[in-house]
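> I would like the atomic coordinates for the input below:
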Amino acid sequence: MNGKQTTIQDIRAFNRFYTGLIGLLNDGLLDSDYSLAEVRVLYEIHTHGHISASQIMSLIYIDKGYLSRVLKQFEKDGLIAKKISKEDARVTMVSLTAKGSKLFAALNEASNQQINMLITPLAPEQQQALVHHMHAIMHLLKDGLPG
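A predicted model of the protein is given here:
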């Protein structure tokens, strides 16, 4: 195997390790009824307050049809409210309802606790090294993206 193939295999091995470690492939993320993609959509709605589906699609690179189904389910579950944009009547904005905000807060806290459990055995210097390396990964990959 050449150097690039080894690099690819090493990155894929890390991805498998990390997704397994934090349960990203489980049926429900953080023991919830929601998948990773669904929780990520909730995160974007929470973070932006009012956001359009097209904005969500460009932020997390999610398929339009899948996002539409997720938003319909969220609306049925009472997690989001839809409202026509004041700037463009062709655009529908979504925001979290009180129920959606409560769910997001619970999932966010569960995620924080999960990460806390992972890093607690590490010494503070190791925790900082971990964060430093994660930042390095993000910067290296971001710098390599087109555009």
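> CA only for contacts and neighbour counts going forward, please
Will do.
> same for the helix or strand harbouring residue 40, what does it pack against?
For residue 40, the element it lies in under DSSP states H and E is helix 36-48. Where contact means 3 or more Cα pairs under 8 Å, 6 or more residues apart in numbering; DSSP states H and E, helix 36-48 is packed against helix 53-60, strand 92-96, helix 98-119.
> tell me the angle of it relative to strand 92-96?
Counting by axes from the mean of the first three to the mean of the last three Cα atoms, to 10 degrees, helix 36-48 lies at 90 degrees to strand 92-96.
> Would you do the same for the sequence below? I want to compare the two.
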Amino acid sequence: MTAESPLVEEIRTSSRLMVRELGFMHHTLAATAYSPSVVHTLLEVETRGAMTAAQLVQLLGLEKSSVSRMLAKLVNLGELEVMPSAEDARTKQLSLTAQGRETVRKINQYGNERVIAALDKMDICQQHLVSQGLRCYASALKACRDNASLNAQSSIKIVSGYQPGMIGRITEMHGSYYAREHNFGCFFESKVAAGLADFSGRLDKACNQIWLAVQNGRIVGSVAIDGEDLENNEAHLRWFILDDGCRGSGMGRKLMAEAMNFCDERQFSAVQLWTFNKLTAARRLYESFGFTLTKEWQGDQWGSLMTEQQFTRSIRRVS
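Below you'll find the model as predicted:
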């Protein structure tokens, strides 16, 4: 891709238009008296829960001194409060006050109204196209900031079997993503950790396996096949997750291919997975590997009531 490409110019032109229309050219944002960086900070603290200043520095990509001044201002204004960490009293965490939660409510109301008004100008296909495109482009931009490339897959390798730290890292990816995107909480994260701990102790069985995507020594994706916890020689696909910077890179397809090849070789009678109806991109990937929706119901196994789903894949027999 070159700078002269029409695609590059189209994206840059659209980006400038979005910046103007979303109000980022002004000193304040989202009908508040606050700057864009302050609004973004309040939204992230609301989404992720209590955070340290260091975590916000990394997330926002701003200078430490700038973030420190901004946080001190928000504490003085009554939007944030500082509390010692439950795990280490020496670590200070920032969380929203009652005033801060009300400020975020107003920001979200304003933002939702703007998005809904814009979506009403499109048909349903355009709406989904915008959602998918923005998600992929945002992930690519983040990957560039992290000095990673979604196209440089040679830096990511897939390894199988237990790796030190994998229980915590896989749990962290699940907890962070599903809290941010679907408001899952402690119940879900605890369930992931407990299930992984039990499964890791059973990896010596030939019917169980886990695959990890590793980049520069850090786990950035996972998927597992549990061949024990279901009856009738059926396999259970579990803990399929990717780090934010890897989504849209094709790494999820590579992990799924490893898992499905394993299931075919082991000749399970079927592979089952349980999910819920809001994971559209994941569903398309599952269906591309031969999974079909076999059951749908209202349930709360992840901590809140939602439309749960069961997908099934019949095994291709190896002759």
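> quick one: TM-score?
TM-score of the superposed chains, computed with TM-score structural alignment, normalised by the length of structure 1, equals 0.86; 145 aligned residues with a Cα RMSD of 2.0 Å.
> Tell me which of the helices and strands packed on helix 36-48 of structure 1 approaches residue 29 of structure 1 most closely.
helix 98-119 (8.6 Å; Cα to Cα).
> next SSE after the closest one?
Sequence order places helix 124-143 as the next helix or strand after helix 98-119 of structure 1, per DSSP H and E.
> mean deviation (superposed) between that following helix and structure 2, please.
Once fitted to structure 2, helix 124-143 of structure 1 is off its aligned match by 2.8 Å on average (mean Cα distance after the TM-score superposition for structure 1).
> about what we covered before: adding mean neighbour count, write the helices and strands packed on helix 36-48 of structure 1 out as JSON lines.
Below are these laid out as JSON lines (neighbours: other Cα atoms under 10 Å):
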{"stretch": "helix 53-60", "mean neighbour count": "14"}
{"stretch": "strand 92-96", "mean neighbour count": "22"}
{"stretch": "helix 98-119", "mean neighbour count": "15"}
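> now these as TSV including distance to residue 147 of structure 1?
TSV is the format used below for the helices and strands packed on helix 36-48 of structure 1 (distance: least, Cα to Cα, whole Å):
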stretch	distance to residue 147 of structure 1
helix 53-60	14
strand 92-96	27
helix 98-119	31
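> Just confirm residue 295 of structure 2 is within a helix.
No - secondary structure of residue 295 of structure 2 (DSSP: H, G, I helix; E, B strand; the rest coil): strand, not part of a helix.
> That one contacts residue 309, correct?
Yes - in terms of Cα atoms under 8 Å, residue 295 of structure 2 counts as a neighbour of residue 309; the distance is 5.7 Å.
> Between the two, which has more neighbouring residues?
A direct count of neighbours by other Cα atoms under 10 Å for residue 295 of structure 2 and residue 309 places residue 309 higher, at 17 against 11.
> Quick check: closest non-adjacent residue to the more buried one.
Of all residues not flanking residue 309 of structure 2 in the chain, residue 296 sits nearest, at 4.5 Å (Cα to Cα, 6 or more residues apart in numbering).
> Report the separation between that neighbour and residue 215 of structure 2.
36 Å (Cα to Cα, to the nearest Å).
> Then residue 238 of structure 2?
Plainly put, residue 238 of structure 2 is 21 Å away from residue 215 of structure 2 if you go by Cα to Cα.
> out of those two, which sits in the busier spot?
Between residue 238 of structure 2 and residue 215, residue 238 has the larger neighbour count (other Cα under 10 Å), namely 19 against 16.
> Contact partners for the residue nearest the centre of structure 1?
Centroid-nearest residue in structure 1: residue 40, 3.4 Å away (criterion: Cα atoms, centre = their mean). Applying Cα atoms under 8 Å, 6 or more residues apart in numbering, we find residue 40 of structure 1 in contact with residue 60.
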